[in-house]
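Engineer: quick one: sequence plus predicted model below, questions after.
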Amino acid sequence: MPLFLILDQGGQSVRALVVDHQGNVVTRAQHAIATHYGSKGHIEQDADAITRDIKQCALRAVQKLSIIQRQQLRSAGLVTQRASLLAVNANSQQVLTPVMSWQDIRGGGNLRKVAITTTELRSITGLRLSPHYGVAKMRWSLKHNHAVNKAAEADELMFTPIASFLTQQLTGGKQYQTDAVNASRTLLMDHINCQWSAELLEKFAIKQQWLPTICANDEYYGEIQLGNLSLPLHYVNGDQATVLFSRGKPSPTTLSINVGTGAFISRVTDGDDTALLRSLVHHGKEQFRVLEGTVNGAATAIQQVISEVTTKQGSQSDLLAQVNGQLNNIPLFLNGIGGLGAPFWLPGFNSEFQHPESLDGVTPVAKLTAVIESVAFLLQIIIQRLSAHPPTPTKIEICGGLSRLDYLCQTLANISGMEVFREQEVEGSALGCAWWLAGSPADWRNAEVTSQFVPQHAPALSQRFSAWQQAMRQRLPADKAAMMDSQPQTLSPLDACSSS
């Protein structure tokens, strides 16, 4: 019975899971990682710490196996956050910058002078001009980081997505390589031919030699050495792309939600919406056209509110356990943590609590309830747009660390009118990666226990959702407020990539 090692770099922790050929997790190890929140949109992590911790997690997960189980290990896969990026010296492998998180928006000002329209950029990349993507971080580093400039002058600079950096660190390779999904989130890849776009490189003033080689997801990336054990790294992908495969081949009638640091929702469809993101997700020779929307502040929004509560109020788990929709004085939370994502795309939206009377009597638990509801409300705005394309979605599958909150799942069911399914194992990115390594078995995770949340009549919640929508309309610019109700603008389906 073959086993597979999956390494998962997330926003709050790194994980290693050993998974069998039917999707059962055999062993796991996890380590929290620190995030530094600076001023002016700086959100950073330590690249060396991430490397050390993910190697230690891999070793601990393997050490938990029996001797026979270790002999059954066949290969490894790596899934990472897509738009997180750093700079290194390509010759010495010296790290020149911290990891700039996908949530980092420091480079937004460097995008305003780029002569490209949203339509032009979307036609090449399928995406939108956003400070969250890698090219904004590259331009900021070239302007403000002396070590980066020095490496550029010496032709030794490499801007590497976190996936490319970890691949090199795990395998000891001399060259930097990245898969097409992670490359796409630099905003420099032509998603038709899955190569760096000469036009975009020129417009953004980035040299191609500063970027890693783009490879297929199912490439042989090298060997990972774990003590006396050597495992081939045979799959690298972005976390949200692999979530689609956590239950096997994705269905066009299913909405897939992954809730962690942020909340990401996607579906397979030939339809298009210019307010959402268009991606092409590859599985071997098969290609899936995917529409995706993002909510930037999920777990990060909860952490920010909890950090404002004194320790006398109880631990984070104690507070979250008390969250429910029956509390009195639940306020509204206009959630702009990390900026507004789809369909608004406003990086500078200020968050605030609102209450029809006064916030003085609102408890910390009521505030946390409002934050969790805001994540569901923002997701529902995206769900309405995703549901405009046939076939009509009939269910939601949810995973990620924050999906363990029953109230979030039930709120989504109530306001969407769709059943929400959550499996016992919530690490959807890792399981989607394992499905590919296992050869795409048809009986993948058939025995998995699933929690089901059925839509319920919740008049108080419905009233808060209506009030929240009205409050958002009042805060948003007129053109963005119209997106609360407008139908998506339909485009012709995009051509598929010629290679994976």
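Structural biologist: Done, it's in.
Engineer: hey, let's count contacts and neighbours off CA atoms from now on
Structural biologist: Noted.
Engineer: so which residues of the stretch 401-500 of the chain form helices?
Structural biologist: Counting by DSSP state H, counting those that start in this stretch, the segments of the stretch 401-500 of the chain that form helices are 406-416, 428-437, 459-475, 478-481.
Engineer: next up, a structure to set beside the first:
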Amino acid sequence: MDFQGHMQYIVSVDIGTTTIRACLYGKSCNKLKVAEEKVDIEISGQDEWELRVEIAPEKLLEQFIRVVQSVLKDVSAEDSVAMALCCQRNSFVFWKKSTGKPLHKIVCWNDARARKSCEDWNGSVFIKMLNAGGSFLHFFTRMPRFMAAKNLKFLSAMVTHRALVTLETIPGHKALINDNDLGFGCLETWLINRISVSDNYLADASNISSTGLYDPYINGYNNVIIKILGFPTSILAPICDSISSKELCFIKESFFGRKIPISAILADQQSALYGSGGWDLHDVKISLGTGTFVDMNTGNKPHASMNGLYPLVGWRMNNTPVYIAEGNDHDTAVLLKWAGEIGLFENVQDTSDMAFAVKSTNGLLFVPAFGGLQTPINDGLACCSFMGLRPDTKKVHMVRAILESIVYRVYQIYQTMMDEVKPTKTSKIRICGGVAHNDFVCQSISDMLNCEIERVTDGGLVACRGVALLAGVQLGLWKEADLPNMISIESVFKPNADSRRVLVKTFPLWLQAVKRSTKFY
């Protein structure tokens, strides 16, 4: 690749659950180069209650350096480069500030070491009193914040309890806290502290908003919950905007041979919403990657949910957040990975044609619950299951049943969103992620939602692109008014009445299968 003249580039890095990738973008955010590596996930534990999911931090840092170096190797030293960073959420690490040395492996968002602690807290008298108090105050005030208290439950996917459980395993942690030598944070906090010129210690608002430490109704740390849990407040990094009028920090020159500013930071799903063009009120983005995430832009108001939707910060500028409502399901790509491993197909790209090849699943139903069932069912003890197996069940029926289960979970989350948020209209619904390459899944989602669905071009890179677009605004490379013309749509799926009838007819039976699979463990 030939780079001529003085140019401005953005290198966008997406640290995902399974892949870390760097994308180099040029003028008008055109993609120039991509480098990626698989993240080495370490899984251990005897059962669902003891599951450990970890990443070696030094190895992840080495991968970060390699993918960035790979996309920058042809960029002239005279050219300007800025970085945009997006990360998987709720994976965290403790480290010693004076040395930068991590004190344990990165604890991933789907690690279950705190599941028992969460269950104990959720069944405690305190939580019951908090729920009752929230219900009482909400009845009289109708304030969303009290509705949130009414429905508060601790989840192991949140950082709070996993961090406290992990902290107790660190020798001398109390002395480190007293000496102000204990660092703590999610991936963006740790990485920036490690690579920045001034050892910056900060937490991006979009990343911190999903940890359980943040209160969206006050746009800051939830000091009430933090105090109740006994979480050490002195180790919490100051919350920063996703972009600001100047660079958030600079990377040490020793890493890449130049001092690179970090101009924007976002959490991965929020970045995917931004990169899909979800800037307007009630825009919806559906991500089908490692998990399923349905995000709706709720503007300047956080949404309080009765059924497991989360009020998160989409992005924050000038201390003013744009909020989103999010529903999720943990199991999406993992379903297809498992199905391939047990021999249901040879190539995942064949699954769409396999599903289209039959008119129905022949009565077969699949419940996608390797990691439980999230919004709106919210049952971490649900089990994965096939129901309705018959002597004439074929592989194509099993593949179609798995794909339909992904569609039904998207429909459940989306319908919950529509029922609770009650938007006057949804201006656009866009879909992205690796599993969104599957035409059967996209068409079936369009059929079930009875809405037009737009599949974003390069959907697997949309998180990288989102934070790069945001960085370009900060750098003055383009204006917010230019953004709609910078989003490319690959395909548009429109509802089909015949296939919708088949899916709608099967859905009540699938709900029965779900009911039989809940509270299994």
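Structural biologist: Nice, thanks for sending it over. As the structure is a prediction and not an experimental result, all values here were calculated from the model.
Engineer: where does the TM-score land?
Structural biologist: Overall, the chain-to-chain superposition scores 0.85 on the TM-score scale (TM-score structural alignment, normalised by the length of structure 1); 469 aligned residues with a CA RMSD of 2.8 Å.
Engineer: before we move on, the earlier item: most tightly surrounded among the helices of the stretch 401-500 of structure 1?
Structural biologist: Among these, the stretch with the highest mean neighbour count (mean count of other CA atoms under 10 Å) is helix 428-437, at a mean of 28.
Engineer: superposed on structure 2, what's the mean shift for it?
Structural biologist: For helix 428-437 of structure 1, the mean distance from the matching residues in structure 2 following superposition reads 1.5 Å, by mean CA distance after the TM-score superposition for structure 1.
Engineer: residue range for that helix in structure 2?
Structural biologist: Taking TM-score structural alignment as the measure, structure 2 aligns residues 462-471 with helix 428-437 of structure 1.
Engineer: mind listing the strands for the stretch 51-200 of structure 2?
Structural biologist: For the stretch 51-200 of structure 2, the strands identified by DSSP state E, counting those that start in this stretch occupy 52-55, 80-87, 92-96, 101-102, 106-107, 182-186, in order along the chain.
Engineer: nearest to residue 137 of structure 2, of those strands?
Structural biologist: strand 182-186 (33.0 Å; CA to CA).
Engineer: residues in structure 1 aligned with the closest one?
Structural biologist: For strand 182-186 of structure 2, the matching stretch in structure 1 spans residues 157-161, with TM-score structural alignment as the criterion.
Engineer: now that stretch on structure 2. Mean distance?
Structural biologist: Counting by mean CA distance after the TM-score superposition for structure 1, stretch 157-161 of structure 1 comes out at 2.0 Å.
Engineer: buried residues, the helix ranked longest in structure 2. List them.
Structural biologist: Counting residues, the longest helix found in structure 2 (DSSP state H) is helix 395-421. When burial is assessed from 16 or more other CA atoms under 10 Å, helix 395-421 of structure 2 yields the following buried residues: 395-414, 416-418, 421.
Engineer: just to revisit the earlier point, got the strands of the stretch 51-200 of structure 2 as CSV, with mean neighbour count and distance to residue 342 of structure 2 columns?
Structural biologist: Output for the strands of the stretch 51-200 of structure 2, formatted as CSV (neighbours: other CA atoms under 10 Å; distance: least, CA to CA, whole Å):
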stretch, mean neighbour count, distance to residue 342 of structure 2
strand 52-55, 20, 23
strand 80-87, 25, 31
strand 92-96, 23, 33
strand 101-102, 17, 37
strand 106-107, 24, 29
strand 182-186, 24, 35
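Engineer: which stretch among the ones you listed comes nearest residue 194 of structure 2?
Structural biologist: Distance to residue 194 of structure 2, taken as CA to CA, is lowest for strand 101-102 among the strands of the stretch 51-200 of structure 2, at 8.9 Å.
Engineer: where in structure 1 does the closest one align, residue-wise?
Structural biologist: Residue span in structure 1 matched to strand 101-102 of structure 2, by TM-score structural alignment: 94-95.
Engineer: pull the residues that contact that stretch.
Structural biologist: 47, 86, 87, 88, 89 (CA atoms under 8 Å, 6 or more residues apart in numbering).
Engineer: hmm, try it at 7 Å
Structural biologist: 87, 88, 89 (CA atoms under 7 Å, 6 or more residues apart in numbering).
Engineer: OK, contacts around the first one?
Structural biologist: Residue 87 of structure 1 is in contact with 95, 96, 97, 158, 159, 160, counting by CA under 7 Å, 6+ apart.
Engineer: off-centre distance for stretch 118-133 of structure 1?
Structural biologist: Averaging C-alpha coordinates over stretch 118-133 of structure 1 and over its chain gives two centres that are 17 Å apart (CA atoms, centre = their mean, to the nearest Å).
Engineer: same check on stretch 227-236 of structure 1?
Structural biologist: A distance of 24 Å separates the centroid of the chain from that of stretch 227-236 of structure 1, by CA atoms, centre = their mean.
Engineer: ditto for stretch 381-392 of structure 2
Structural biologist: Averaged C-alpha coordinates place stretch 381-392 of structure 2 at 28 Å from its chain's average position (CA atoms, centre = their mean).
Engineer: and for stretch 179-196 of structure 2?
Structural biologist: 21 Å.
Engineer: ok, and what's touching that stretch?
Structural biologist: Stretch 179-196 of structure 2 is contacted by residues 87, 90-98, 100, 176, 199-203, 235-236, 249-252 when judged by CA under 7 Å, 6+ apart.
Engineer: could you do stretch 9-29 of structure 1 as well?
Structural biologist: By CA under 7 Å, 6+ apart, the list of residues contacting stretch 9-29 of structure 1 from outside reads 1-8, 30-33, 54, 57-58, 60-61, 64, 79-81, 261, 431, 434-435, 438, 443-445.
Engineer: what's the helix or strand for the residue sitting nearest the centre point of structure 2?
Structural biologist: With the centre of structure 2 defined as its mean C-alpha position, the nearest residue by CA atoms, centre = their mean is residue 269, 4.2 Å away. For residue 269 of structure 2, the element it lies in under DSSP states H and E is helix 268-275.
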